[in-house]
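Enquirer: 3D model of this:
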Amino acid sequence: MIPPRFADRLLRLFCAPHLREEVLGDLHERYVLRVARLGVTKAQRRYWLDVLAYVRPSIIRRKPSEYSQPTNTDMLRNYLKITFRTLTRNKLYTTLNVAGLTFGVTCFLLIGLYLFDELTFDQQHSRSSRIYRAIQHKKTPTEDLTIAASSYKIGEESKKNIGEIENSARIVRTGRAYLSNPRNKNAFQETITFGNPGLLQLFDFEVIDGDRKSSLNEPNSIIIVEELAKRLFNSTQVVGKTVDFELDRPLKITAVLKNHPRNSSFDFKAIVSEATISGDDEFAAWISDWDSQNFMTFFLLKENANPDVAAAKITQLLNRNAKLAVGTSIQYNLQPLADIHLFSEDIVDGARNSNVEAMSRGAILYIKIFAIIALFVLLIACINYMNLATARASNRSKEIGVRKASGAFQSHLIHQFLTESLIVTAISFVLAIVLVNILLPAFNAFTNKELSLGFHTDYRIWLYTLLALAVTGVVSGSYPSFLLSKFSPLALLKNLKIQNKGSLSLRQGLVVFQFTISVVMMIATIVLFQQVRYANSKDLGFNKELMVVVDINSAKVRSGAETIRTEFSKIPTVKSVSVTSRVPGEWKSIPTVKIRPEGNTNEHSIAYLIGADENFAQTFDMKLLNGRNFGGMSDSSSILLNETAAKLLGVSEASGQLVEIPERAMGGSYSPLPSRQTFHARVIGIVKDFHFQSLREKIAPMVLAYQKNPVHTIDYFTSRIEGRDIPATLAKMSDVLTKIDQTHLLEYHFLDEQLARFYAEDQRRETLLIWVALATIFIACLGLFGLATYAAEQRIKEIGVRKVLGASVVNLTVLLSKDFLKLVLIANGIAFPLAWWATNKWLNEFAYHISVDWWVFVLSGASAIAIALLTVSYQAIKAALVNPVKSLRSE
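Expert: This next block holds a predicted model:
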């Protein structure tokens, strides 16, 4: 008998699938019995009543998790649950992975912030992509000069006649002078910089008080930055007030600018309007010249304008209007504003005088080096994760086998292991961001930056950080996930070890790679340290210790130099005093001159020139090889030569040979001497060569002219002092200066400190390399420690058998350590030639440098071996000391 079909359909519709067969079976059996006892009609009526009685929640409720397909959310929830279960069950390996990645990511982020700051120099200006600096390339028979400068005419006429140029701006520095508040006499030495109105039209210098459009229009006006405003007036609301700037008239403040950010190529504290000097004779000569180099000029190009086309038209404009000497050629190109910081090593500063900041300009080579280092450190951290994950694959064989036998696809397992990797990486990134913010104050002080990693950080940094997070997670987990998911369920459930030859070779290769990078970093750090120490301790040809260099900053002090020198000499702690125009280690431009023997028709040679008095050799402790020293005013036309200059001029012994010096250059092109007459001088002595530039440069020809010469005026007092009570000595020097000029402040520096500034960037790089080297070694050791721990776990029964057979702890330690030490030895073999090539390439930047000794490689390699041995031996000794009874006990 068949029950009512419609009733069955209704029951199948509302009854839960997992109860459907059972309920229908019971109702059908009951229906057959009722038909036999009550008949078909009553049995059908009773059947409907039973069906309706099953319409209740307990029968209707489904179990979708058992019978429906799991959603992506369900799968992700499952991945996360298994991930956290795995991480908490293996606390040691989780800690090693998180620690390694945290240190790697911290180094990566710190270096990344530094590089981002370097690469985004001058990009705070909204139109920076259209702003270019004019670069002049000038060739003559005696010079080949690339200078960031142009003439007044080039800036003005190019704007009018070249269609690609929308606007122009220019600046010129003419030296330093006192800027003072006439009310309270606050005075500060500042560089005198003149600029035209286009400066505030091209650049987005933030104006916090005053009018941007008109602030540089009027004569006798000046704009200052807020830091200088606070020093002078203790306020930034100073528009309309006046300052004295060693001119014959006061200057009116027309605007106050926000302080320059650290990643700006502009460092001026004050800009005087160009109109202020428009009536001066010197400026009048400038504005009529086409081929001079008096101004640093910037051009704003129109949208989509080609800078090469604009530069070619500037060159054509020059050639049409300038009358160049025979054998002279000038060509212009345009340097993007964003390139000034990193791509100006071979370009002379064209604002007429260099400044201290120019010595620390960035170099793209070091940016590339540190970018590679940052990637390598992060890669080493990723390698740790890969090594530990693949090494511990055997411990998860049954888990993977059961999941594959239950229907899990390879893609599911890959997703699972990638999820684990991304979770570990995310935890490491969070910890690294916390650590970076803890370290940033010290890092900023060290690098002289204003780096940050927070809510107000440039959004691009966070985008790069998130990208690095994703890439790190995928790279770390990719190989382990594919390796662990490819084996068959049968092999996994038989508890076979997942240890194929390829994975073992890869793991060994990764360990070798880690220690190769670590050893290279160690060698580079030692070589850099040696070179910096060599530079600071090398015999420079003079004694730099306890030398105080005092600037001459006023006409009164310059005219009273003889009196001041005499009074300085009377101070008990002052041993000797010299007056000079420049000093060795000079941060300003040392003038060069054209020079040749009198009557010689050959091309002039080029030599540097320093004006000095008769005390110069004694004060600087220089050696006079032959001839005599200056004797006083009677030697105003006499000169001394260094050995290099004497050889260049063919002078073997000084005996009054006559030479002519017709022209000089102050960092730019050569021009006649200020007197407009050739300086005819006689050679009275030859001094031993001395280093007056960085050791990166070879000793160049040097002419020492008497202090009163037509080439360059005096600018410094240099005093050799005793090491006792230095503050009192400086105070007495200040009193001497004040007697001559009451407004003159004592501005001084110690010569050895100034010379050390040549290598300040190298010292920063040395320190950074030391910390990065330590980080790479630490991260590599974390991975090695984890691998050693796993190796000891896998060989625990073998160790037990060997101990029972009489193996000593030393034997077992050697057994467990030798495989890892072999890898470190291989790493040394690869690292040595790489480090030798890289360090010698860097050392070639210096004309005078150390040679890389063999012991540097031995020390670095031995250190790597010792560190690896200490890392591995701990686990090896621990495993060797385990009671063999416990090792051999059946599971």
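Enquirer: Every contact and neighbour count from this point should use C-alpha atoms.
Expert: Fine.
Enquirer: Tell me if I am right that L334 is in a strand.
Expert: Yes. Per DSSP: H, G, I helix; E, B strand; the rest coil, L334 lies within a strand segment.
Enquirer: quick one: it and N306 touch, right?
Expert: No. Using C-alpha atoms under 8 Å, L334 is not in contact with N306, being 10.1 Å away.
Enquirer: Between those two, tell me which one has more neighbours.
Expert: The residue with more neighbours, out of L334 and N306, is L334; 21 against 13, by other C-alpha atoms under 10 Å.
Enquirer: Can you classify the nearest residue in space to that one that is not next to it in sequence as helix, strand or coil?
Expert: Excluding the flanking residues, the one nearest L334 by C-alpha to C-alpha, 6 or more residues apart in numbering is A134, at 5.0 Å. Put simply, A134 is strand when judged by three-state DSSP.
Enquirer: Report the separation between the spatially closest residue to R133 that is not a sequence neighbour and I340.
Expert: Nearest non-adjacent residue to R133, counting by C-alpha to C-alpha, 6+ apart: F298, 4.5 Å away. Counting by C-alpha to C-alpha, to the nearest Å, the gap from F298 to I340 is 12 Å.
Enquirer: Which one of the two is surrounded by more residues?
Expert: Each of F298 and I340 has its neighbours counted (other C-alpha under 10 Å); F298 has more, 28 against 20.
Enquirer: ok but the more buried one is inside a helix, no?
Expert: No. Secondary structure of F298 (three-state DSSP): strand, not part of a helix.
Enquirer: hmm, who's touching stretch 698-705?
Expert: With contacts defined as C-alpha atoms under 8 Å, 6 or more residues apart in numbering, stretch 698-705 is touched by 606-612, 636-646, 648, 689-693, 847-848.
Enquirer: And that stretch, what's buried?
Expert: 699-705 (16 or more other C-alpha atoms under 10 Å).
Enquirer: mind listing the helices for the stretch 501-650 of the chain?
Expert: 501-537, 555-559, 561-570, 616-619, 643-649 (DSSP state H, counting those that start in this stretch).
Enquirer: quick one more, to check against the first:
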Amino acid sequence: MKTQVQPPKWAIDFLEGFCPDGLFECILGDLLEQFDADVEQYGDKKARRMFVWQVFRFFRPGIILRNKFKLKIINTIMLSSYFKVAIRNMQKRKLYSFINAFGLSIGIAFCMLIYLFIQDEKSFDQFHVNKENIYRLEEKSYDTWKKDNEDPYRRSAYLQTGLREVLKDELREVKMATRYNSGASGIVRYGDKIFTEKLTYVDGDFFKMFSFPLIQGNADKLFEHKQEVVLTPAIAEKYFGDEDPMGKTIEIDVNGNNSYTVTGIINKAPANSSLNFELLIPQQNRPYYDRNLDQWASYSTPTFVQLAKNTDLQQFSDNLDKIVDKYMSEDLRNWRERGNIPSDIKVLEIEYTNLSDIHLHKAVSWEKASDPQYSLILGGIAVLILLIACINYVSLALTTSTSRRIEVGIRKAIGAQKGQLVYQFGFESLALAIVSMVIGLGLVVLFLPAFNEFTNKSMALTATSLLELGAITLILTLFVGLIAGSYPALFLSSFRPAQVLKGGFTSRLKVGFTKPLVVLQFALSAFLIISSVIMYRQMQYVTTKDLGYNQDQILAIPTQTGWNEEANKMVSRFRNRMQQDPAVISVAGTSSSFNQGWSQYGYEIDGEQKDAYVYAVDPYYIPTLEIELADGRNFDERIASDSNAVIINEALARDMGWEQPLEKHLNWRNDSTGLGAKVIGVVKNYHFLSLERDIEPMFLTMDKENAGYLTTMMVKIAGDDIPAALEAVRTGWKGLAPDKPFDYTFVDEDVARQYASHQRWMSIMGLSTGFAILISCLGLFGLAGINAVNRTREIGIRKVMGAELMNIFVLLNRQYVWLALIAFTLAAPLSYYVMDKWLSDFKFAISMSWELFALSMGAGLFVALLTVSYHAIRTAMVNPAETLKYE
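Expert: Predicted coordinates for the structure are as follows:
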């Protein structure tokens, strides 16, 4: 008597798949006979393992190559049938088809948008031909003022002005080098056209190192002379219109008026460039260039070098160390002595970063530097949203499966094989996924401009990129369609025809695996909800917090005179001109406005290294901003000694340990013959920097020779009619300085721009939260549908027994409340941890109280109940006679 134990079916299927038809019967018979013998001798488990081993032994070229490879290709008639059935089922179940397609399309669209974002991040500076050999040099110096024992180093892209020439002269591996100073501004004049423009100072090698195409001009001859200028097409058109700008002369006013000849037109830097420019002029024209050229203790100039191919970078590093020792040995020795720096610590070294890596190298501040974690976070969110969409597909497919049990039973009864049914349902899944792909691509095109606004990008869909995106989307869609549709296809094809046709099939679906997935969905949504609420509250706190000064209706107007004595005179003249105008309340002068720069001084007092921020101001500064004095008095122009006095903030008094600061002097200039600047007042702490930073020691002074000139006017205007007040200020400016452009910003807008990156992330999180909530609600909708199907008969009986609509509603929705509570319980610790890390960037932040979590939970529960109420109400209102007949 043969054993009833059977060998693994998958092994037999595998054998049939690679074995020729003529050999399969014979080989399988021998294997089965051997299997029966092995069962008697070794037992069931070992016999099954041995059977698998024997099957794999036949998987060899001698067997496989004798196969004629007759592939079982689904003929076109069958495909046509599958297509017709798929279309008919989509039309029959319009609601579920729409929800499935919409959910998948959102997931696909979000993934594609994130893909475009990541590709854009990776594409920065990749268009340069010599990118592999171009490096940005960087300073890494021991910071004696930094209170961080783990990383007491300062990293900056700003180096010595004279370093470029030394490197080209003394290091053979340096083939080309250019300095790059951007962000400065100057007044540009041509004829009657006068504007303020951003200036970029570079060297002649710039045009040969980088691949910014020249439209006109010779890259090998540019900037051979000091008075040359290269323009972008937009600037050329702005000043010259249809004229040929080459050879024309324009005037640029930076600390004095100079004439420049246009010798080149260069394409504007693309959006994915770390270097940006509008108007390029030689480095030799930069203010204080000659003075800084030999100042090796002055760090003011970013420098790029192009090395010879196959340069040994370690040798290059050693040579940089030799340059530092050669030109800065005395400065470094003094630096080490003043800071008591141990001999085994390098005081200063020059490091470098490849051009391709600059954008994602956040350790060194740069205009367009980005955190690579942004891409990882967004990529993770995209994958999770797509996963949620796939879970929804499975849930909704199972919800509708019982309505197709008769179809499956009849198909099997007339001879359909399980594989054919799997093909059919799999084809339906792919068809729905393709529909979702088309909708998803449409959503990408529709929402790309808004996504650019959220992420501060300039991504565009060209024909090439759209083709690439379409190909990737198709691959992703086919993968999602196969993965998401595989389980429903196998589930539907497993219905037994005898049970279905005899009425023995139960419509109750086992969804034990679905609930944990839905909890995971909602937990992710809850995490995003909580995070979004906390981010919103923090940004609301930042924008409404009392900063210690009045920023309303204050204009910041540059004096347009340069860094000289004329700036102070301009402030006085403008104040005198506007003091009779009721539209202007007051005019004050300062060396820099909020979020428009700052100056920090380091000094030594009693052998201890100290530092403080310093602002040059006039006596009108404190009353114009309504800064409150805690002690002492304001500056007075009538008192001669006030020109060297200082007004400190409470943070500086605390840092110095002064209990009676008005009796002290602040020797911030390290005056060896005097006591230093007399402290005449103490202002209450106000936020002159971002709320991301603590209020640090700061002082105000009228010492223009050491602290700088009043290059910015703070003009407080009347708030009754702002447009009229602006026009009055503009008229006053034109009457005083008709040859200079009138530029201004509102101080409150400048302050708000400090948090632009956080605002963008809040917007991105809000967008992600909206997508996740929407798709998760679709998942809850599917689960509610399954639950309604499972409890159809129960609800009918309860209604016959007198159950009210509200009782049934509560009965059906009670489990979703529990699922939501479980989800929030899981999400709360994670969101607390992540948001605590995010809030740590702010020295002044909200506290994450339980009210925020309760609010988020309440919102989540409301959305969940609103989502599942459709099925609950629909099921509760069905006639009991119909529901009992359903079973």
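Enquirer: Superpose the two chains and report the TM-score.
Expert: Remark: TM-score between the superposed chains equals 0.83 [TM-score structural alignment, normalised by the length of the second structure]; 792 aligned residues with a C-alpha RMSD of 3.1 Å.
Enquirer: Map the residue nearest to L334 of the first structure onto the second structure.
Expert: Using TM-score structural alignment, the equivalent of A134 of the first structure in the second structure is L137.
Enquirer: Tell me the first helix or strand C-terminal of the one helix or strand Y393 of the second structure maps to.
Expert: Assessed by DSSP states H and E, Y393 of the second structure sits inside helix 372-399. Downstream of helix 372-399 of the second structure, the first helix or strand assigned by DSSP H and E is helix 405-413.
Enquirer: what's the spacing between that following helix and its chain's center?
Expert: With C-alpha atoms, centre = their mean, to the nearest Å as the basis, helix 405-413 of the second structure stands 52 Å off its chain's centre.
Enquirer: Okay, buried residues for the next helix or strand after it please.
Expert: Downstream of helix 405-413 of the second structure, the first helix or strand assigned by DSSP H and E is helix 418-455. Buried residues in helix 418-455 of the second structure, counting neighbours by 16+ other C-alpha under 10 Å, are found at 418, 420-441, 443-444, 448, 451, 454-455.
Enquirer: same for helix 418-455 of the second structure, what does it pack against?
Expert: helix 76-92, helix 94-122, helix 463-493, helix 756-790 (3 or more C-alpha pairs under 8 Å, 6 or more residues apart in numbering; DSSP states H and E).
Enquirer: quick one: that helix to the first structure mean distance?
Expert: Comparing helix 418-455 of the second structure with its match in the first structure after superposition yields a mean distance of 2.9 Å (mean C-alpha distance after the TM-score superposition for the first structure).
Enquirer: what angle do that helix and helix 94-122 make?
Expert: 50 degrees (axes from the mean of the first three to the mean of the last three C-alpha atoms, to 10 degrees).
Enquirer: got the angle between helix 418-455 of the second structure and helix 463-493?
Expert: 140 degrees.
Enquirer: what angle do helix 418-455 of the second structure and helix 76-92 make?
Expert: Going by the same axes, to 10 degrees, helix 418-455 of the second structure makes 60 degrees with helix 76-92.
Enquirer: and the angle for helix 418-455 of the second structure with helix 372-399?
Expert: Going by the same axes, to 10 degrees, helix 418-455 of the second structure makes 140 degrees with helix 372-399.
Enquirer: Filter the contacts of stretch 698-705 of the first structure down to the buried ones.
Expert: Looks like the contacts of stretch 698-705 of the first structure have 606-612, 636-646, 648, 689-693, 848 buried, using 16+ other C-alpha under 10 Å.
Enquirer: now, which of these lie within strands?
Expert: If you go by DSSP state E, those have 606-612, 638-642 in strands.
Enquirer: Can you tell me the element the closest residue to D144 of the first structure other than its chain neighbours falls in?
Expert: The shortest distance from D144 of the first structure to any non-neighbouring residue, by C-alpha to C-alpha, 6+ apart, is to K138 (5.9 Å). In this assignment (DSSP H and E), K138 of the first structure forms part of strand 131-139.
Enquirer: in terms of contact count, name the helices or strands touching the following helix or strand past that strand.
Expert: Using DSSP H and E, the helix or strand that follows strand 131-139 of the first structure in sequence is strand 144-147. The elements that strand 144-147 of the first structure packs onto, with contact taken as 3+ C-alpha pairs under 8 Å, 6+ apart, are strand 131-139.
Enquirer: Can you get me the centre-to-centre distance for the strand it packs on and its chain?
Expert: With C-alpha atoms, centre = their mean as the basis, the mean position of strand 131-139 of the first structure lies at 26 Å from the chain mean.
Enquirer: With stretch 573-590 of the second structure instead?
Expert: That offset, for stretch 573-590 of the second structure, works out to 42 Å (C-alpha atoms, centre = their mean).
Enquirer: Same check on stretch 772-791 of the first structure?
Expert: On C-alpha atoms, centre = their mean, the centre of stretch 772-791 of the first structure falls 26 Å from that of its chain.
Enquirer: Pull out the buried residues from it.
Expert: So stretch 772-791 of the first structure, judged by 16+ other C-alpha under 10 Å, has buried residues 772-773, 775-791.
Enquirer: What's F117 of the second structure aligned with over in the first structure?
Expert: So F117 of the second structure corresponds to Y114, using TM-score structural alignment.
Enquirer: now L387 of the second structure
Expert: Per TM-score structural alignment, L387 of the second structure is aligned with L379.
Enquirer: From I865 of the first structure, how far off is its match?
Expert: 21 Å.
Enquirer: Likewise for G786 of the first structure?
Expert: On the measure of C-alpha to C-alpha, G786 of the first structure and I865 of the first structure end up 17 Å apart.
Enquirer: Ok, V436 of the first structure next?
Expert: V436 of the first structure is 30 Å from I865 of the first structure, by C-alpha to C-alpha.
Enquirer: now swap in A880 of the first structure and tell me
Expert: In terms of C-alpha to C-alpha, A880 of the first structure sits 21 Å off from I865 of the first structure.
Enquirer: Give me the longest strand you can find in the first structure.
Expert: Longest strand in the first structure, counting by DSSP E: strand 165-180.
Enquirer: Quick check: buried residues in that strand?
Expert: So for strand 165-180 of the first structure, counting by 16+ other C-alpha under 10 Å, buried means 165-173, 175-180.
Enquirer: Going along the chain, name the strands of the stretch 201-350 of the first structure.
Expert: For the stretch 201-350 of the first structure, applying DSSP state E, counting those that start in this stretch gives strands covering 207-210, 221-225, 242-243, 251-257, 270-273, 296-301, 329-336.
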